[in-house]
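Engineer: After the sequence you'll find the predicted model.
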Amino acid sequence: MSEPTDLSPSDAAKLAASRAAIALVEDGMKLGLGTGSTAVIMVRELAARARAEGLSLRCAATSQATADLASSLGLRVEPLDQIGWLDLTIDGADEVDPDLNLIKGGGGAHLREKIVARASDRMVVIADPGKVVETLGAFHLPVEVIQFGWQITERLIREMLEAQGLGQRPILLRKRDGQPFLTDEGNLILDLSLEAIPDPARLARGFADIPGVVEHGLFLGICDLAIIGKPDGSVVELTRDDLSDEVDPLFAEEDEA
């Protein structure tokens, strides 16, 4: 593979993580492909390796955008139900905490991303060091809701947040080009600015009790491995078993930045 030039430090880190993740791919695998800027880099690298090595892969995409990209690069993309259970899903994340809990959905695909991740033997997250956080919540939390009665759903979310002691936080209807953003499923997204989420599991249970909420961007206990790339091309691999040894240095690097 030719080395890209003029990469930003963040993109160089994403490239390093992507290459480490696709090294896990074996011929004949059934793969889940994530969505977002990091996933774009990963899909391009995966397609290049598949061409170079003649790999036979079956891929399920988490968004139409990813499906279009992967297909254009020669990867075989099929509906998830047609492929069945997946060997491996590789995806990015907006935040990764010390327990490998995630916030996802910055690209608006977290519903399909969660379905695909749950339908996999293993979910691997790729990210740059800026995505590693001590506590989830600085990045907005996307909540996908159906269009019918969405303002009532928003009100119920506000009441739930107050009941959990999270106070009155801004909730914005996601828009694109001045119009409400619609997911691939035709739903709306409410972005919650929570600052910090002290008990993600409790918050997830709260969303489950609200009619109209289709899915939220909290991925709890789903990620098996996080590969954190660095601008110099090196990576740190984090699992739930060894995080205490590896996450603190990452935090220290971010504090010094």
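Structural biologist: Arrived safely.
Engineer: alpha carbons only for contacts and neighbour counts from here, please
Structural biologist: Will do.
Engineer: Quick one: residues contacting residue 121.
Structural biologist: Contact partners of residue 121, counting by CA atoms under 8 Å, 6 or more residues apart in numbering, are 85-88.
Engineer: Please repeat the previous calculation with a cut-off of 10 Å.
Structural biologist: Residues in contact with residue 121 (CA atoms under 10 Å, 6 or more residues apart in numbering) are 31, 85-89, 224.
Engineer: Could you do residue 11 as well?
Structural biologist: With the criterion set at CA under 10 Å, 6+ apart, residue 11 makes contact with 17, 37-38, 41, 127-128, 229-231.
Engineer: Equivalent analysis for residue 145, please.
Structural biologist: Here residue 145 is in contact with 151, 153-154, 183, 186-190, 210-216 (CA under 10 Å, 6+ apart).
Engineer: Mind giving me the packing neighbours of the longest helix seen in the chain?
Structural biologist: Assignment by DSSP state H gives helix 37-53 as the longest helix of the chain. Where contact means 3 or more CA pairs under 10 Å, 6 or more residues apart in numbering; DSSP states H and E, helix 37-53 is packed against helix 9-22, strand 30-33, helix 64-72, strand 88-91, strand 123-127.
Engineer: for comparison:
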Amino acid sequence: MELKKQVGYEAAKLVKDGDIVGLGTGSTTLHFIERLGERVKEEELDIMGVPTSYQSFFLARDLGIKITTLEENDVDLAVDGADEVDPDLNLIKGGGAAHTLEKIVDSSAARFVVVVDDSKLVDKLGKMPIPLEVMPAAYRVVSNRLRDMGGVPSIRMAERKDGPVITDNNNFLLEVAFKEIPDPKFLEKELNSIPGVIENGIFSGYVDEVLVGTQEGVKVLKKD
């Protein structure tokens, strides 16, 4: 938790007065938003946030960060977490079931910065299953298509309610495991080509830099 707080606070330093900021979702981004709220009060920053989930919306609102949307403003800087980061800065996201709006906001930003602790760094993507937001009516046919592609799909079940996880967009969340992911960019497109899939959790080619919390301090990874 301390590493997550360390890197979240470091990312908050990147925000400048007047910025429109994409507010990611998850435990590490929570620290970023909290510190950003403190800066708004301490420095009277004139910024606005574009939330990627109800979680980030409610947190930002309660901290006094003004809210806006992509309909109203372009995003200068988006800060978000990740579940896996490979050496090419490709990501798997979706642990918080918010990857659809996260991908929309993060990919639209002039600068997209990822915040993680060093446990999220992997040699290759695929240690965790890939989340897919799927229309409920398409659950069975999407699952069959994923099996045809060599994947092992399962529906994510809720922990504190009966039945499946329902996303902020009122869809199901499938998770599909593959033995290997040799080409994340190709698989990202292939998964999104399945009718009924709203969006998948592979983020290939979107990231500008990654801030990594380590015991030795914050490490910065950038695209070559």
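Structural biologist: Yes, it's here. Fair warning: this is a prediction, and the values are worked out from it, not measured in the lab.
Engineer: got JSON lines for the contacts of residue 121 of structure 1, with distance to residue 107 of structure 1 and neighbour count too?
Structural biologist: As requested, the contacts of residue 121 of structure 1 are exported to JSON lines (distance: CA to CA, whole Å; neighbours: other CA atoms under 10 Å):
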{"residue": "31", "distance to residue 107 of structure 1": "20", "neighbour count": "28"}
{"residue": "85", "distance to residue 107 of structure 1": "24", "neighbour count": "16"}
{"residue": "86", "distance to residue 107 of structure 1": "22", "neighbour count": "22"}
{"residue": "87", "distance to residue 107 of structure 1": "24", "neighbour count": "17"}
{"residue": "88", "distance to residue 107 of structure 1": "21", "neighbour count": "23"}
{"residue": "89", "distance to residue 107 of structure 1": "17", "neighbour count": "28"}
{"residue": "224", "distance to residue 107 of structure 1": "21", "neighbour count": "16"}
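Engineer: can you tell me which two in those are farthest apart?
Structural biologist: Set against one another by CA to CA, the contacts of residue 121 of structure 1 have their most distant pair in 85 and 224, with a gap of 16.4 Å.
Engineer: before we move on, back to that, which one of the contacts of residue 121 of structure 1 is nearest residue 139 of structure 1?
Structural biologist: Proximity of the contacts of residue 121 of structure 1 to residue 139 of structure 1, judged by CA to CA, is greatest for residue 224, which lies at 21.4 Å.
Engineer: which position in structure 2 aligns with the closest one?
Structural biologist: If you follow residue 224 of structure 1 across to structure 2 using TM-score structural alignment, you land on residue 208.
Engineer: just checking, that match touches residue 80?
Structural biologist: No: using CA atoms under 10 Å, residue 208 of structure 2 is not in contact with residue 80, being 11.7 Å away.
Engineer: what's the overlap in contacts for the two?
Structural biologist: By the contact definition CA under 10 Å, 6+ apart, residue 208 of structure 2 and residue 80 are jointly contacted by 112-114.
Engineer: Just put those in JSON lines and tack on distance to residue 152 of structure 2 and neighbour count.
Structural biologist: Conversion of those to JSON lines gives the following (distance: CA to CA, whole Å; neighbours: other CA under 10 Å):
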{"residue": "112", "distance to residue 152 of structure 2": "31", "neighbour count": "22"}
{"residue": "113", "distance to residue 152 of structure 2": "31", "neighbour count": "23"}
{"residue": "114", "distance to residue 152 of structure 2": "28", "neighbour count": "27"}
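Engineer: Strands along structure 2, start to end?
Structural biologist: Secondary structure of structure 2 (DSSP state E): strands located at 20-23, 48-51, 66-67, 77-80, 84-85, 91-92, 111-117, 130-134, 152-155, 172-177, 197-200, 202-203, 209-214, 217-222.
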